[in-house]
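Student: Dropping a prediction and its sequence here:
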Amino acid sequence: MSGPLDGVRVIDLTTIYSGPIATSILGDHGADVVKIEAPGGEAMRPGFRQRRNGVSGPFAMMNRNKRSLVLDLSEDSGKRVLERLLGGADVVVENFRPGVMGRLGFGWERMQAINSRLIYASINGVGPTGPYANRRVYDAVIQAISGMASLQADPTVERPQMINTLMCDKLTSITAAQNICSALYAREKTGRGQRVEISMLDSSLFFLWPDSMANFTFIGDDIPKRQFGSHAYFVRQTKDGYIATMPVQPAEWSGLFTALELDELLGDERFATPRARQENGDLFQQLITDAYAQFTTGELVERLGENEVPFAEINSREAVIEDPQVKAMGALVEFEHPYGGAMRQPRPPGRFSDTETDIFRCSPQLGEHTDAVLDEYGFDSNEIQRLRDQGTVA
């Protein structure tokens, strides 16, 4: 089987995290993604921590299912090569700061003239306009602007905390991949490509709004603002560790009370509804906290399961690898990278009945596919050799 995006040709000009993850998703779905790299290689290629035989673990994950072409875009000859690549591509993706593509000579009007069917996806921090548009932007900056860092604030000290993963980069990647697929679908109806701008700030606000920003949906003073909820209550200390529970429906709360031997709370009006539990929150939380501490984690696993309460043991990062559900799903794939050796990565998350998503190819060596890609895009062997001699490609 071939992937759902089989036949889609993508020129990937992106670096670091947000762009490479987005284009790797397209590659996971079968698109032919050509990663354009400067002669020195992409910044993430050397890696900062986990490496083997010169292969960086993060780079290998974010650049699987791609081919690599080295191209010097600082030279006019390199720009002419890019123009020809764009002429035969379906999608081009970049995550430069606003204005860079225009200065390179590849603004949207020029791209339309080169290829009217081209989808041009531009991933950036905060969009091309506004007081922050020319700032350098990374994940922590967007966590700060979007309010995400304040979600994690410790209420006892009111100190904001960053989420300990590149949340904004990664959710922007998923948003970008989805937007690109929508633009490809629209092209099937119109016959024309279009420009798609995806900002990290837009993506993060959309992600936060349904729950974390619910107080700000209604404009005006007629709807009173409510106290912000805390997910800290989902983590409970047991006699010998921790467990996560998230009862939502009435039957799940009843199951929790039974599991914790708090059946007397079932008929207590102070705790009968979400509003009542909130109004009597301090007492309720103390009763619940004390009850959890009476049981070991293993005992609670049995009791919560028997009473159909949503729960899970809290895995360490190491324990994730051995989790029985992760293993049963086949969620982690082990394979042999030709340079990096034995590796483990998550499979593409979507499961398709008629088309395949997979790790079709490992992350490429720098310039590994330069000649093959140029040949496929119409360059003859003499042209390719001349470009190599000039240092335009490598």
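Tutor: Done, it's in.
Student: contacts, neighbours, all on C-alpha from now
Tutor: OK.
Student: could you point out which element follows the helix or strand harbouring residue 300?
Tutor: Following DSSP states H and E, one finds residue 300 within helix 297-306. Counting by DSSP H and E, the element after helix 297-306 in chain order, helix or strand, is strand 311-313.
Student: ok now that next one, how far from the chain's centre?
Tutor: Averaged C-alpha coordinates place strand 311-313 at 24 Å from its chain's average position (CA atoms, centre = their mean, to the nearest Å).
Student: Now the element after that strand, going C-ward?
Tutor: Trace forward from strand 311-313 with DSSP H and E and the next one is helix 317-322.
Student: contacting residues around that next one?
Tutor: 326, 327, 332 (CA atoms under 8 Å, 6 or more residues apart in numbering).
Student: hmm, back to that, show me what the helix holding residue 300 is packed against.
Tutor: The contact analysis (3 or more CA pairs under 8 Å, 6 or more residues apart in numbering; DSSP states H and E) places helix 297-306 against helix 250-259, strand 311-313.
Student: what's the angle from that helix to helix 250-259?
Tutor: 140 degrees (axes from the mean of the first three to the mean of the last three CA atoms, to 10 degrees).
Student: In helix 297-306, which residues are buried?
Tutor: Neighbour-count burial for helix 297-306 flags 297, 300, 301, 303, 304 (criterion: 16 or more other CA atoms under 10 Å).
Student: would you list those residues in a markdown table and tack on distance to residue 381?
Tutor: As requested, the buried residues of helix 297-306 are exported to a markdown table (distance: CA to CA, whole Å):
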| residue | distance to residue 381 |
| --- | --- |
| 297 | 66 |
| 300 | 68 |
| 301 | 65 |
| 303 | 70 |
| 304 | 67 |
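Student: Show only the entries of the contacts of helix 317-322 found in strands.
Tutor: residue 332 (DSSP state E).
Student: Strands of the chain, start to end?
Tutor: Taking DSSP E, the strands of the chain run over residues 9-12, 32-37, 51-52, 55-56, 66-70, 91-94, 119-124, 195-199, 235-237, 242-245, 311-313, 332-337, 341-346.
Student: and of those, who's closest to residue 45?
Tutor: Among the strands of the chain, strand 55-56 comes nearest to residue 45, with 6.2 Å by CA to CA.
Student: For that closest one, give me every contacting residue.
Tutor: 44, 45, 46, 47, 48, 49, 50, 339, 340.
Student: What of stretch 79-94?
Tutor: 8-14, 19, 23, 72-73, 104, 111, 114-115, 117-123, 180, 377.
Student: In addition, the following structure is provided for comparison:
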Amino acid sequence: MDVRLPLTGVRVVDRTDGLGEMTSRLLADLGADVIRVEPPEGAASRRQEPVVDGVSLYYATHNANKRAVVAGPDDFRRLVDTADILVTHAAGDLDELRDRRPELVVVAVTDFGLTGPYRDWQATEWTHLALSGALCRSGLPGREPLLPPGSLAYESAATQAAWAALVAYYNRLDNGVGDLVDVSVYEATAQAVDPGFGIAGSAGGGVPAADGPRGRPDARHLYPIFPCADGSVRICILAPRQWKGMFTWLGEPAEFADPELAKLHRRFAAAGEIYPAIGRLFATRTREQIVAEGQQYGVPTAALLSPTEVLHAEQFTTRGAFTGVPSVPGALMPDGLVEVDGRRAGIRTPAPEHGQHTGEVLAALKPVEPATASTAPAGRTRPLAGLRVLDLGVIVVGAELGRLFADMGADVIKVENKAFPDGSRQTFDGALVSASFAYGHRNKLGLGLDLRSDEGVAIFKRLVAQSDLVVSNFKPGTMESLGLGYDQLKAVNPRIIVADSSAFGPTGPWSRRLGYGPLVRAAAGLSGLWRYPDREDGFSDASTVYPDHVAARVEAVAVLAKLIGRRRDGRGGTVSVAQAEVILGQLQHQLAFESVRPGTLVPVGNDGPDDAPYGLYPCAGDDEWCVVTVRGDDDWRRLNDVLKTDLDLPAARDRIAHRDRIDAAVRAWTADRSPRQAMAELQAAGVPAAMMQRVPELRDDPHLVHRGFFRTMHHPRIAEPMPTENGPALFQHVEEPPLEPAPVMGEHSRAVLIRVLGMSGEEVDALIAEGVVDEFC
């Protein structure tokens, strides 16, 4: 037991098999005692591909830091009697368990949730990506949409489930009442991978995906990729200062000297002239040269790395981002997703053998009388009410972290300055608040404060003295340069928790690189995988904002764990997340396989390699598609009953060998049906299938409507009502988020300084006159 980890003393019983395994792994990384309960024959995930020398690398990566027991019904109930949190992948006997132990937090992670018309539907990674709105924006114009690589849906949903679990547990610490936390992978994918109704990247000019074009937009100009002497590089030119650097780098050509090109939309309009010039500049340079010169000129730049290059990249090896898999000599796996108090919350013990800890765990159990019904209030509350957060976060990941806490009741004060506004305020139309910004900053207060001035720093420190959490995602070293590093803030408030996120982490040779999500995806190997296999230049991740939203959730889990630990030991501390390492953690079993079988992790496009049919099929209508995925022989028999083919292909190897014939049969069948009709008929037969749902269609999806996925938000500076996502899960005792409008710059400066610091109106007036404080007028 590592008492320095924040969840030390919290017991989690893990009754999962595939779904939910990473949820409990995240809690285990942060110190929880996670006891995995399996049947006598072992969990199916112990045999899940990829398998090397009889070892499932999926199981090895998703179950490290846990203990494993084989337990029958009676022993399972005894274990639950000692648990704080139960994570399960099935409905089962949840009501009985909650009646037996009312203070238990039960987290049910299922594909579609415990209620709703899709509750019993079948799902896979690809069906979730199709239905959630992620697929419709992935790919190049004029081509079929492209399914994103890896396991982004399931891994992101697991992170959201961990956040929801700790929210309910934190609530229990205050009121003694447990909860049933109903997590739907479908809904979590729609919220955490690339949300259509969430804050978007600043290159989008404040326009959310819900208001974008019907088809796949040609977004390659936003974060362009250029071939070079030894591969490819990506650049991000968003701010005027970055364009100035690029202009200088190009040699200040007269044809690009127009001052109007400092504006984002003008540069995008001129991309047809600017990008060929950049391409000529890069053509004879290596990736290393381009990245170095990009740093010199202040142009955010990253090399596109292959998976094998990622495994041995200097940044990741210096930071110890990978560790060995003891049961597979030579294999590497990501060593955790987050740092706590300057230490990696990574692998302490390998994934357990089947039943490895049965004796020691069951022998230590003492008879526990079932709890009586709690007398605590059984109403709904906002668990984080009473916490104060000073939010210096910018762009997407910064916005999301603060919003997650604000949604759960925390007093979140967004601190910025009119001279250096949040980049996500940048819009094409000059609006004070865009829909994108409104999504990302709802429920926050706005404080305009100049942290470049001594007076501004002094005011910030006074706020720190009365706060619980400071969050930022500046380039590493920025907070220290302002005199606001953890050591300085700890001197003001020893209980303060300081959380930061950055592209590559606070240490290592890449730590000071300018970083945006598209650059992180490139350097972490994801961009190279997110392309059409038949086109070397078919990169298709430009319109996504991944991993920002999920990185914010990883950080939120660790921060809330620190707050839970602070209740025990009274100590503050630090949390640090590298976005690149979040991506590595979400590709962990694929990267582990690549480490022992180099060249196996490659773009697969829309053809799943492990069975057939497994892919994307055209439906009736214009650019309409349905994902159909067969997971094994039973799925194939059910599908073949629907298709009524004469194909006798009882095993996966037979089906893979005849993929073309099967695909032709599926295409002929789907072509006569709308995507929703095809989905409904196949799901009725028990076949995992999903239409490619466009973002606006989510609002009318019957399952989302039934589960209250959307609510309506109003902002005084946005004319139309805004459909906005609800909470991260369905709870019994956690209130829905409030829907207070996002602030304009400095909107609440006066109110915050008077309420929190007890300043007089005259004092605030003087600070405004001096330019230390900004106030919206």
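Tutor: Arrived safely, thanks for sending. Quantities reported herein were computed from a predicted structural model and do not represent experimental measurements.
Student: Can you pull the TM-score for these?
Tutor: Here the TM-score for the pair of chains, by TM-score structural alignment, normalised by the length of the first structure, is 0.88; 384 aligned residues with a CA RMSD of 2.6 Å.
Student: average gap between the helix holding residue 300 of the first structure and the second structure?
Tutor: Compared with the second structure after the fit, helix 297-306 of the first structure shows a mean deviation of 3.8 Å (mean CA distance after the TM-score superposition for the first structure).
Student: I'd guessed residue 98 of the first structure sits against residue 133; true?
Tutor: Yes - counting by CA atoms under 8 Å, residue 133 is a contact partner of residue 98 of the first structure at 7.3 Å.
Student: Test my guess that residue 146 of the first structure contacts residue 204.
Tutor: Yes - at 6.5 Å, residue 146 of the first structure counts as touching residue 204 under the criterion of CA under 8 Å.
Student: corresponding residue for residue 358 of the first structure in the second structure?
Tutor: Superposed on the second structure with TM-score structural alignment, residue 358 of the first structure falls opposite residue 737.
Student: how much space is there between that match and residue 160 of the second structure?
Tutor: Computed as CA to CA, to the nearest Å, the residue 737 of the second structure to residue 160 of the second structure distance reads 16 Å.
Student: So between the two, which is more surrounded?
Tutor: residue 160 (29 against 22; other CA atoms under 10 Å).
Student: what's the one helix or strand the more buried one maps to aligned against in the first structure?
Tutor: Applying DSSP H and E as the criterion places residue 160 of the second structure in helix 152-175. Helix 152-175 of the second structure corresponds to no residues in the first structure, going by TM-score structural alignment.
Student: go on, stretch 125-141 of the second structure?
Tutor: Following TM-score structural alignment, stretch 125-141 of the second structure has no partner segment in the first structure.
Student: Likewise for stretch 249-264 of the second structure?
Tutor: Going by TM-score structural alignment: stretch 249-264 of the second structure matches no residues.
Student: Same question for stretch 362-374 of the second structure.
Tutor: Using TM-score structural alignment, stretch 362-374 of the second structure pairs with nothing in the first structure.
Student: Could you do stretch 34-54 of the second structure as well?
Tutor: Taking TM-score structural alignment, stretch 34-54 of the second structure hits no residues over in the first structure.
Student: Please name the nearest non-neighbouring residue to the residue positioned nearest the centre of the first structure.
Tutor: Taking CA atoms, centre = their mean, the centroid of the first structure lies closest to residue 170, which sits 2.6 Å from it. Spatial nearest neighbour of residue 170 of the first structure, chain neighbours left out: residue 18 (5.9 Å); criterion: CA to CA, 6 or more residues apart in numbering.
Student: ok, the one you found touching residue 169?
Tutor: Yes - the pair residue 18 of the first structure / residue 169 is scored as a contact, 4.7 Å apart, by CA under 8 Å.
Student: continuing past the helix holding residue 160 of the second structure, what's the next helix or strand?
Tutor: strand 179-184.
Student: For stretch 146-153 of the first structure, give me every contacting residue.
Tutor: Against stretch 146-153 of the first structure from outside (CA under 8 Å, 6+ apart): 142-144, 159-163, 201, 204-205, 208, 212.
Student: Of all pairs in the residues you listed, which one spans the longest distance?
Tutor: Distances among these were taken as CA to CA; the most separated pair is 159 and 201, at 21.7 Å.
Student: Which one's more surrounded, those two?
Tutor: Neighbour comparison, residue 159 of the first structure and residue 201: the larger count goes to residue 201, with 22 against 11 (by other CA under 10 Å).
Student: wait, what's in contact with the more buried one?
Tutor: Contacts of residue 201 of the first structure (CA under 8 Å, 6+ apart): 125, 126, 142, 145, 146, 168.
Student: Looking for the alignment partner of it in the second structure.
Tutor: Using TM-score structural alignment, residue 201 of the first structure sits opposite residue 580 in the second structure.
Student: and what of residue 345 of the first structure?
Tutor: Per TM-score structural alignment, residue 345 of the first structure is aligned with residue 724.
Student: cool, and residue 18 of the first structure?
Tutor: Alignment note: residue 18 of the first structure maps to residue 397 in the second structure; criterion TM-score structural alignment.
Student: sorry, back to before: closest one of the contacts of stretch 146-153 of the first structure to residue 39 of the first structure?
Tutor: residue 142 (30.3 Å).
Student: Could you report the neighbour count for that closest one?
Tutor: There are 24 residues near residue 142 of the first structure, going by other CA under 10 Å.
Student: What's it aligned with over in the second structure?
Tutor: Per TM-score structural alignment, residue 142 of the first structure is aligned with residue 520.
Student: Distance of the closest residue to that match other than its chain neighbours relative to residue 248 of the second structure?
Tutor: On the basis of CA to CA, 6+ apart, the spatially nearest residue to residue 520 of the second structure that is not a chain neighbour turns out to be residue 580, at 5.5 Å. Computed as CA to CA, the residue 580 of the second structure to residue 248 of the second structure distance reads 29 Å.
Student: Could you tell me where stretch 697-707 of the second structure falls in the first structure?
Tutor: Under TM-score structural alignment, the match for stretch 697-707 of the second structure is residues 319-329.
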